[in-house]
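K.L.:
Just need the structure, nothing else, for what follows:
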Amino acid sequence: MPADPLLHPDYEFSADAARLDAGRVHLLLTEHAYWAAGRGREVQDAAIAGSRSYAVYHRPSGALVAYARAVTDGATFAWLADVVVDPVHRGRGLGTAVVAGAVADLETLGLKRIVLKASDDGRGLYEHLGFAPLDDPAPWMERRPELGK
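P.N.:
Now for the predicted structure:
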């Protein structure tokens, strides 16, 4: 993937799954993302295995500093999840870079819809990249084990 001219030269976006440091992803999510608190490493590894993963790396150190993944059938639908940026590297557009890179990759699939659940602090970033609230959220439903049958 060519270099993003809007991304600072000290950082690099990648969709290369072979390059992904799953341990670092797990650490970032469990320490800096409230929705992933308590998520075990085996669960995170399974989530990565069932998803397309995207990362931003700090070029001088090679460290993974931002991450996002997409759960998709590769033809009609994707759910963008687990967007996280290392707090040490925040404020440099890395959240925007990892989400924009993921969306660009997913757009090549011709999907009908990409959805996400926006956190309050991420809402502006997602709106800037073209995400909007659902026109009619009423038909959407969920099933959670803790709710019973």
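K.L.:
Only C-alpha atoms from now on, for both contacts and neighbour counts.
P.N.:
OK.
K.L.:
Find the helix or strand that residue 65 is a member of.
P.N.:
strand 64-72 (DSSP states H and E).
K.L.:
who touches that strand?
P.N.:
The set of residues external to strand 64-72 that reach it, using C-alpha atoms under 8 Å, 6 or more residues apart in numbering, is 20-21, 24-25, 48, 50-58, 78-86, 89, 94-95, 98-99, 102.
K.L.:
Report the buried members of these.
P.N.:
Under a neighbour-count criterion of 16 or more other C-alpha atoms under 10 Å, the subset of those counted as buried comprises 20, 25, 48, 51-58, 78, 80-86, 94-95, 98-99, 102.
K.L.:
Packing partners of the next helix-or-strand element following the strand holding residue 65?
P.N.:
Tracing the chain C-terminally past strand 64-72 and defining elements by DSSP H and E, one meets strand 77-85 next. Secondary structure elements in contact with strand 77-85, counted by 3 or more C-alpha pairs under 8 Å, 6 or more residues apart in numbering; DSSP states H and E, are helix 22-32, strand 64-72, helix 94-107, strand 113-116.
K.L.:
Please provide the structure for the following sequence as well, for comparison with the first:
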Amino acid sequence: MGTTITVRLVRSWNEHEIAELYRAGGWWKEEYRESEIPALIRGSFLFAVAVHETSGRAVGMGRAISDGVSDAYIQDLVVLPSCRGSGVGKQLVQALVTHCRNEGINWIGLVAEPATEEFYRPLGFAPMKGHVPLLYQEDSPC
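P.N.:
Below is the predicted model:
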């Protein structure tokens, strides 16, 4: 990349840049509105942006959801394809974990996408034995 990437914890950021990161992760749905991004950022316990210092643009992001007391969940970690493999994702995870731990939150979890487990292991994450992540499905039978 040839430039410095800095991770910043933010309370706001350019809506279009964040939407582009969600698109790069394959998580942006057609019905989503970029105008909702400020509330998404503010509603997160932490929102980290990896900034390409030359251009000032976001090249990665991640966030932590927490009550600020007992536990936190890291989610929405994504790096633009052109910057992957350069340590940006690692910087983002480390910033989120460090800040959570500094706030006294030591139970930090995440749900990893298939084939990303080996990325998270060296950063201190391991499978939760005996637990299965679940997702609410409105059309599931009761």
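K.L.:
nearest to residue 39 of structure 1, of the helices and strands packed on strand 77-85 of structure 1?
P.N.:
Evaluated over these, closeness to residue 39 of structure 1 peaks at helix 22-32, with 6.5 Å, by C-alpha to C-alpha.
K.L.:
which outside residues touch the closest one?
P.N.:
36-39, 41, 44-45, 48, 64, 67, 82, 84-87.
K.L.:
Give me the angle between that helix and strand 77-85.
P.N.:
Helix 22-32 of structure 1 and strand 77-85 meet at an angle of 70 degrees, taking axes from the mean of the first three to the mean of the last three C-alpha atoms, to 10 degrees as the criterion.
K.L.:
sorry, back to before: give me the stretch of structure 2 that the strand holding residue 65 of structure 1 matches.
P.N.:
When strand 64-72 of structure 1 is aligned against structure 2 using TM-score structural alignment, it corresponds to residues 58-66.
K.L.:
any idea how far the spatially most central residue of structure 2 lies from residue 38 of structure 2?
P.N.:
Relative to the mean C-alpha position of structure 2, the nearest C-alpha, by C-alpha atoms, centre = their mean, is the one of residue 62, at 2.1 Å. With the distance defined as C-alpha to C-alpha, to the nearest Å, residue 62 of structure 2 ends up 14 Å from residue 38 of structure 2.
K.L.:
same question, residue 82 of structure 2
P.N.:
Taking C-alpha to C-alpha as the measure, residue 82 of structure 2 and residue 38 of structure 2 are separated by 25 Å.
K.L.:
who's more crowded, those two?
P.N.:
Comparing residue 82 of structure 2 with residue 38 by other C-alpha atoms under 10 Å, the one with more neighbours is residue 38, at 15 against 9.
K.L.:
Is that one in a helix, a strand, or coil?
P.N.:
helix (DSSP: H, G, I helix; E, B strand; the rest coil).
K.L.:
wait, doesn't it sit right on residue 12?
P.N.:
Yes - here residue 38 of structure 2 reaches residue 12: they are 6.0 Å apart, a contact under C-alpha atoms under 8 Å.
K.L.:
Residue 85 of structure 1 corresponds to which position in structure 2?
P.N.:
The pairwise alignment with structure 2 assigns residue 85 of structure 1 to residue 79, based on TM-score structural alignment.
K.L.:
what about the nearest residue to that match once chain neighbours are set aside, distance to residue 130 of structure 2?
P.N.:
Nearest residue to residue 79 of structure 2 in three dimensions, chain neighbours excluded: residue 60, at 4.0 Å (C-alpha to C-alpha, 6 or more residues apart in numbering). Shown here: residue 60 of structure 2 relative to residue 130 of structure 2, a distance of 32 Å by C-alpha to C-alpha.
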